[in-house]
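>>> Any chance you can model this:
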Amino acid sequence: MQGWKAAVLGACTVAAAVGEASRAPFGTLPDGRPVEEVTLSNGTLTARIIAWGAALRALHVPDRDGHAADVVLGYADLASYLDKPNYFGASVGRYANRIRDGRFSLDGKTYTLATNDGPNSLHGGKEGFDKKLWTIAHLEGGATPSVTLSYVSPDGEEGYPGTLTARVTYTLSAPDTLRIEYTATTDKPTVVNLTNHSYFNLAGEGSSRSVLDQRVLIPAEQYTPVDATQIPTGERAPVAGTPFDFRAPEVIDARIRDGRDVQIVRAHGYDQNFVLADAPTDALHLAGRVEDPASGRVLEVATTAPGVQFYTGNMLDATAVGKSGLVYRQSDGLALEPELFPDTPNQPAFGSARLDPGGTFRNVITYRFSTLAPTDRTVR
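Below you'll find the predicted structure:
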């Protein structure tokens, strides 16, 4: 695991003149607005980002034999993103994850949000940032191709105070690394929590294999248990002795069916926030590592966020048809979402999600890919 830190800090050398960035039509919204797709390529990785939801639609990554496959879930057409969003690859906000009862208070005033997950608000509400058309603000080729997209959320949208200007930049920052940086500013006090909601399957999204035989490492000593509505109780519980201990690589399938643990039962699998730090950090730290012994692909996720939500696609129900023409079923993808803790605006012990005028929200995420040794093809 030692290689991840050097890579994300820029120690890798990027060959010049191999990077490409281009844009093309992807579809048209019912109101007539065109949606574009940007393709970034550096000779090793190819990423495709659509302006609808500023979403990572595809990410082609080589396996141990050099064969590339698309390792994120998504759709072939815009209509599917509108019909069954599922947050595939989306930039989610204004507040990623859940807020209890769709309410929070700021400076003595209570704000009521749109609820879309039982009694709670999830990923920004009924029409969060994943369901907005972002503007392609800047496109750059060269050795580190990138695209920056922006979205201005008006004061009161989905119940949130303040006009929020959000930006996300996708960069192929090294031959093996996709870097995502979220920033946001506001004109009045508000709360904000932006992240990316890509579902990964290192076997390939069209492989017909689930992620259950893939290995996960999450370097967290604690996680935040939730109640029956998936809202944190406020406790930071130790992972030791529980199905949530991923401090050493563990096959997902080993404990995902542990019916003795109420957290597994409530979430229908893994859907928990893991504690990486007490607060956002300036430097990147490891959030998780995923290994697919069959293909040899390895993903290392680093971030500046204090938490990471590990989700095993529990609600995928075979009604969404993916890019390869296959239906996506439960556990066909996993998400590692670096972010502030769920319900932080209502839980002071979790820190602060507040953003004031003059300040800048920032969340940096890197996805670094490598491969296992040819001899490591077994699930352990």
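>>> hey, let's count contacts and neighbours off CA atoms from now on
OK.
>>> Report the separation between the closest residue to Pro225 other than its chain neighbours and Phe88.
Sequence neighbours aside, Pro232 is the residue nearest to Pro225 in space, at 5.5 Å (criterion: CA to CA, 6 or more residues apart in numbering). With distances taken as CA to CA, to the nearest Å, Pro232 is found 24 Å from Phe88.
>>> Which stretches in the stretch 101-250 of the chain count as helices?
For the stretch 101-250 of the chain, helices defined by DSSP state H, counting those that start in this stretch do not occur.
>>> next up, for comparison:
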Amino acid sequence: MLTVGRTPDGRDVRQISLRGGGLTATVLTYGATLQSLRCDGHSHSLILGSPDFSAYLADMHHFGAIVGPVANRVAGGRFELDGITYRLDRNENAQNTLHGGSAGFHTRVWEVVDHGPAHCTLTITQADGLGGFPGDLQVSARYSLEDDHALRIDISGQAKAVALFNPAFHGYWNLDGSRDLSGHRLKIAANSYLPLDANLIPAGSPQPVQDTPFDYRFPRPPDPALDHNFCVAPRRGSLREVAQVTTSGHRLALETTEPGLQVYAAGQTTSGDWPGHDGIPYGCNAGIALEPQLWPNAPNRPDFPSARIEAGQQIVQTSRFRFALGAG
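The predicted model follows:
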């Protein structure tokens, strides 16, 4: 492992290198962040990121990170659990809590507890009250490069007390190294999605995708304004394929255990002044985030799949990103 930087409070950040299954990857201990992922025979990274760690302290703070303890948005930065009202860090426009708030998983330096040629496991403890969230969680994230050109991500949480647990991997994909997603096509195995209000909070119940701009049951270009949850299952279950991204002979297939897939086409996201891989600055729509998770604002929606985790319970979220790349 290499030391590649230091956080503002003086913690060393290390870089882990992995190789296996025709893939190479680098992972940062800051945010358990997948910094790069490359396929043999292709020079470009399949995931957006930067060789400069400082970028992850600035505009690229969610790029490739594990976010939580509750990914996506919690409306009003508050929820009720067992009769107690919890008030969270409202880090999005002083209204909502986004991706665990300003002390979320993506801001933490994780400990490496296992590291082999093609895998690594990192852990953190989510203390009771951090960011306003209840409970005491032991969290781990394991990255594995598997033989079928697949990246597997297992995120687990074990609770000492009743808590909330809905993490997500927040990587942005671009399969051909182009400046935007104009040549990409998206397919999602979902018959329904969640409409949003003006604050990007789910409004009402799931609605059919048929005859709407959110029908991706057949491949088509992703709408640059996408930032929506697709209801791919009613509850967490076994691994199944939920989405594909294709372009110019390249394909990414996503399998997950989760009932929701947040799709964000990075319409409001750039790398700012920070260079990405190969010195390329990322503009809007430079990559697409496919975030397996529960449905947004679940702590305030008893009709949604629950983010509750009981004392002594362990929950594991698994996703596999499988690649088939054509000639370089």
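>>> So which residues of the stretch 1-150 of the second structure form strands?
Assigned by DSSP state E, counting those that start in this stretch, the stretch 1-150 of the second structure shows strands spanning 2-6, 12-20, 23-28, 33-39, 65-67, 73-74, 78-81, 84-87, 97-98, 111-116, 119-126, 137-146, 150-159.
>>> in the superposed pair, what's the mean gap between the second one and the first structure?
Spelled out, it's strand 12-20 of the second structure. By mean CA distance after the TM-score superposition for the first structure, the fitted strand 12-20 of the second structure averages 0.9 Å away from its aligned residues in the first structure.
>>> which residues of the first structure does that strand align to?
Strand 12-20 of the second structure corresponds to residues 34-42 in the first structure, going by TM-score structural alignment.
>>> sorry, back to before: put together JSON lines for the strands of the stretch 1-150 of the second structure, with distance to Gln293 of the second structure on each row.
Formatted as JSON lines, the strands of the stretch 1-150 of the second structure follow (distance: least, CA to CA, whole Å):
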{"stretch": "strand 2-6", "distance to Gln293 of the second structure": "30"}
{"stretch": "strand 12-20", "distance to Gln293 of the second structure": "25"}
{"stretch": "strand 23-28", "distance to Gln293 of the second structure": "21"}
{"stretch": "strand 33-39", "distance to Gln293 of the second structure": "17"}
{"stretch": "strand 65-67", "distance to Gln293 of the second structure": "10"}
{"stretch": "strand 73-74", "distance to Gln293 of the second structure": "12"}
{"stretch": "strand 78-81", "distance to Gln293 of the second structure": "18"}
{"stretch": "strand 84-87", "distance to Gln293 of the second structure": "21"}
{"stretch": "strand 97-98", "distance to Gln293 of the second structure": "14"}
{"stretch": "strand 111-116", "distance to Gln293 of the second structure": "23"}
{"stretch": "strand 119-126", "distance to Gln293 of the second structure": "18"}
{"stretch": "strand 137-146", "distance to Gln293 of the second structure": "14"}
{"stretch": "strand 150-159", "distance to Gln293 of the second structure": "11"}
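>>> how about TSV for the ones you listed, with mean neighbour count added?
Output for the strands of the stretch 1-150 of the second structure, formatted as TSV (neighbours: other CA atoms under 10 Å):
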stretch	mean neighbour count
strand 2-6	14
strand 12-20	19
strand 23-28	22
strand 33-39	23
strand 65-67	27
strand 73-74	26
strand 78-81	16
strand 84-87	12
strand 97-98	25
strand 111-116	15
strand 119-126	20
strand 137-146	22
strand 150-159	22
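>>> wait, which of the ones you listed is closest to Ser182 of the second structure?
Among the strands of the stretch 1-150 of the second structure, the nearest to Ser182 of the second structure by CA to CA is strand 33-39 (20.8 Å).
>>> what range in the first structure does that closest one sit on?
Using TM-score structural alignment, strand 33-39 of the second structure pairs with 55-61 in the first structure.
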